[in-house]
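Colleague: Here's my sequence, what's the structure:
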Amino acid sequence: MTSSPTIGVLALQGAFREHKRLLQSLGAQVSEVRLPQQLEGLSGLILPGGESTTIGNLMVEYGLIQAIRDFHAAGGAIFGTCAGMILLARTIHGTPPQFGVQPSLNLMDITVQRNAFGRQVDSFRTSLDVAGFKTPFPAVFIRAPVIEAVSPSVEVLAEHQGQIVLARSGTLLAGSFHPELTGDARIHELFLTMSHRTEQAH
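Modeller: Sure, this is the predicted structure:
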C-alpha cells in the first residue's frame, strides 16, 4: 500500500472514537463525519456501533442518508459494525414498534435481526474463524444483531454458532460485533485494503 486512504467515521452517536483511534494506529488519515459535505475526499466510511434508531434518525435529520448512498455509488467503501450493520441492510427485523420505522441506507443485500444475542447484560467475547485470517479473531458482541439471510452476491466471512456475523459485498463490509474494542486491527486492515482499491479506481 503506497499511501493510506482517508477514512471517515460517522460521529453522530456510538463508538466512533474507538474506530478513529484504531485506524490512526494503522497510519490512516481519519476524519469525523457529521454532515454531507464531510464525505468529500474520503475513500471509506465506518458506521459504528451504538443505537441504530438514534443514529438513523440523526442521519435523516442531517441529510446523510442520500449523501452516503451517493458516496457509495461513486465508489466509496463502507464498513458497518453492530448498529452500523443494521443501517446498511436491505431488510431489518426486530425493530420495537415504539421506535417507529428504522431508517436504513438499504445498500447491502442482507436481512438483519436486531439484538439477536439478547440485552446488554448478555454481552460476550468469543474467538471467530474469519475467512483469510490465519488465527481466530477476538470478537466482542454487545446487544449484537445477526445476518439472517444473504443474497448470492454477499460473501460470508465469519459465523458464530451457525449464524452469520461478518460478511462482504463488493465495497461493503458488515459485522455484528465490535472489532474496535479488541485491539486486533485485522478487520480494520481489511477495510483499509478495500478502501485503497476504491481510491485507486477513481
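Colleague: CA only for contacts and neighbour counts going forward, please
Modeller: Noted.
Colleague: So the residue most central in space within the chain versus residue 50, what's the distance?
Modeller: Central residue check for the chain by Cα atoms, centre = their mean: the C-alpha nearest the mean position is that of residue 80, 0.9 Å away. As for residue 80, its distance to residue 50 is 11 Å (criterion: Cα to Cα, to the nearest Å).
Colleague: Next, the residue nearest to the centre of the chain: secondary structure please.
Modeller: Secondary structure assignment for residue 80 (DSSP: H, G, I helix; E, B strand; the rest coil): strand.
Colleague: Spit out the contact partners of it.
Modeller: Contacts for residue 80 (Cα atoms under 8 Å, 6 or more residues apart in numbering) come out as 46, 47, 48, 49, 86, 87, 88, 173, 174, 175.
Colleague: Where do the helices of the chain begin and end?
Modeller: Remark: helices of the chain, listed N- to C-terminal, are 16-25, 52-61, 64-73, 83-88, 186-201; assignment by DSSP state H.
Colleague: In TSV, list those along with distance to residue 33.
Modeller: Written out in TSV, the entries for the helices of the chain read as follows (distance: least, Cα to Cα, whole Å):
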stretch	distance to residue 33
helix 16-25	10
helix 52-61	11
helix 64-73	10
helix 83-88	14
helix 186-201	16
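Colleague: Turn those into CSV, columns for distance to residue 152 and mean neighbour count.
Modeller: Output for these, formatted as CSV (distance: least, Cα to Cα, whole Å; neighbours: other Cα atoms under 10 Å):
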stretch, distance to residue 152, mean neighbour count
helix 16-25, 29, 18
helix 52-61, 26, 19
helix 64-73, 20, 18
helix 83-88, 17, 31
helix 186-201, 20, 18
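Colleague: Out of those, flag the one nearest residue 133.
Modeller: Between residue 133 and these, the shortest gap by Cα to Cα is with helix 186-201, which sits at 8.2 Å.
Colleague: One more sequence to fold, the one below, so I can look at both together:
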Amino acid sequence: MSKIGVLAVQGAFAEHEAVLRGLGAQPVELRERKDLEGIEGLVLPGGESTVQGKLLTELGMMEPLKAAVSSGLPVLATCAGLILLARRLENDPAVWFGTLPVAVRRNAYGRQLGSFTATAPFKGLGNVEMIFIRAPVVVSTGPGVETLAEVEGRIAAVAFGNQIGLAFHPELGRDSRIHALFLERVREAGQRLRL
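Modeller: Okay, here's the model as predicted:
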C-alpha cells in the first residue's frame, strides 16, 4: 500500500484523500515536517497557493519537499499545487518549488468565469471531465515538458519526469483514472522519503 503525503495545511485535501483511499493507497496528512517521513508520493491540492507556500516554508517542509521532488519523488499537483510547482508565474513574482519548467498565469479565466466544467482528451486516458475553479493556465512550457490535456486551446495538464501538474480538480469528479495514473508512477518510482 503506497504511502502518499497530501499537503493538509490549507485547501481541498480531504477529497484527494478519499480518492486515494478508494484506490487502495494510504494517504497521510502533511501538517508538519515529521509527517514527511516515509512518504512515497506527494499530492499538492487546490486552495490558495500563497498561503500554502508560506505555511510550507514556516513549517520547515518546503526545502525537504523541494529536494525530494527534484530527486524524483512523484507529485500530483492540482490548481494551486500547479502554481507551487511552476518555475515562473506570469503575474506574480513568487516562486515556490520551481521544479516544473513551465510559466503559469494565476486566475487565468478571470473571476467572472470563476468555475466551469469541460470534457477533453487526456493523453493515455481518453476523455476526462475537468472541473476548473478560479483556475490557472500553463502559458508556456520548457524542454521535456509533455502536454497531457488542452481545453479551448489552453494547456490544462502537463507532465515533466515525476511531476504531473493540473489546472483542474480531478478529485471533485467521479473519475479516479488520473489518481490511478499517479499511483502507477509512485509504484514505478519505488521511492521513500527519508528525513
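Colleague: Looking at structure 2, which residue reaches furthest from the middle?
Modeller: Most distant from the centre of structure 2: residue 112, at 24.1 Å, with distances by Cα atoms, centre = their mean.
Colleague: Please tell me how far that residue sits from residue 147 of structure 2.
Modeller: Taking Cα to Cα as the measure, residue 112 of structure 2 falls 27 Å from residue 147 of structure 2.
Colleague: who's in contact with whatever residue of structure 2 lines up with residue 156 of structure 1?
Modeller: Per TM-score structural alignment, the equivalent position to residue 156 of structure 1 in structure 2 is residue 147. Taking Cα under 8 Å, 6+ apart as the criterion, residue 147 of structure 2 is in contact with 155, 157, 158, 159.
Colleague: ok, for the last one, nearest residue in space, not its chain neighbours?
Modeller: Take residue 159 of structure 2 and drop its neighbours on the chain: the residue closest to it by Cα to Cα, 6 or more residues apart in numbering is residue 146, 5.1 Å away.
Colleague: Show the contacting residues for that neighbour.
Modeller: Contact analysis of residue 146 of structure 2 by Cα under 8 Å, 6+ apart lists 158, 159, 160.
Colleague: Counterpart of the second one over in structure 1?
Modeller: I take that to be residue 159 of structure 2. That one, residue 159 of structure 2, aligns with residue 168 by TM-score structural alignment.
Colleague: can you give me the strands in structure 1?
Modeller: Listed from the start of the chain, structure 1 has strands (DSSP state E) covering 6-10, 29-33, 44-47, 77-81, 89-93, 108-113, 124-128, 137-141, 146-150, 155-160, 163-169, 172-175.
Colleague: Would you mind giving those as TSV with distance to residue 70 of structure 1 added?
Modeller: Rendered in TSV, the data for those read as follows (distance: least, Cα to Cα, whole Å):
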stretch	distance to residue 70 of structure 1
strand 6-10	15
strand 29-33	15
strand 44-47	12
strand 77-81	11
strand 89-93	16
strand 108-113	14
strand 124-128	33
strand 137-141	30
strand 146-150	23
strand 155-160	23
strand 163-169	17
strand 172-175	14
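Colleague: Of all the ones you listed, which one is nearest residue 185 of structure 1?
Modeller: Where those are weighed against each other on Cα to Cα, the nearest is strand 137-141, at 9.6 Å.
Colleague: and stretch 54-66 of structure 1, which stretch of structure 2?
Modeller: Matched against structure 2 by TM-score structural alignment, stretch 54-66 of structure 1 falls on residues 51-63.
Colleague: out of the helices of structure 1, which comes closest to residue 101 of structure 1?
Modeller: Proximity to residue 101 of structure 1 (Cα to Cα) singles out helix 52-61 among the helices of structure 1, at 8.3 Å.
Colleague: quick one, that closest one and helix 64-73 angle?
Modeller: Here the directions of helix 52-61 of structure 1 and helix 64-73 differ by 90 degrees (axes from the mean of the first three to the mean of the last three Cα atoms, to 10 degrees).
Colleague: Residues contacting helix 52-61 of structure 1, please?
Modeller: 12, 13, 65, 83, 84, 86, 87, 99, 102, 103, 104.
Colleague: cool, stretch 171-181 of structure 1 as well?
Modeller: 18-19, 22, 49, 75-85, 88, 108, 138-142, 144-147, 165-168, 185, 187-188, 191, 194-195, 198.
Colleague: list the buried ones in it?
Modeller: Along stretch 171-181 of structure 1, the positions that meet the burial threshold by neighbour count (16 or more other Cα atoms under 10 Å) are 171, 172, 173, 174, 175, 176, 177, 178, 179, 180, 181.
Colleague: State the distance from the fifth one to residue 94 of structure 1.
Modeller: Between residue 175 of structure 1 and residue 94 of structure 1 the distance is 17 Å, computed by Cα to Cα.
Colleague: burial of residue 75 of structure 2, as a residue count?
Modeller: Neighbour count for residue 75 of structure 2, taken as other Cα atoms under 10 Å: 28.
Colleague: Give the aligned equivalent of it in structure 1.
Modeller: With TM-score structural alignment as the criterion, the equivalent of residue 75 of structure 2 in structure 1 is residue 78.
Colleague: Tell me which residue of structure 1 lines up with residue 171 of structure 2.
Modeller: Mapped onto structure 1 by TM-score structural alignment, residue 171 of structure 2 lines up with residue 180.
Colleague: Against residue 24 of structure 1, how distant is its match?
Modeller: 12 Å.
Colleague: ditto for residue 113 of structure 1
Modeller: Computed with Cα to Cα, the distance linking residue 113 of structure 1 and residue 24 of structure 1 is 31 Å.
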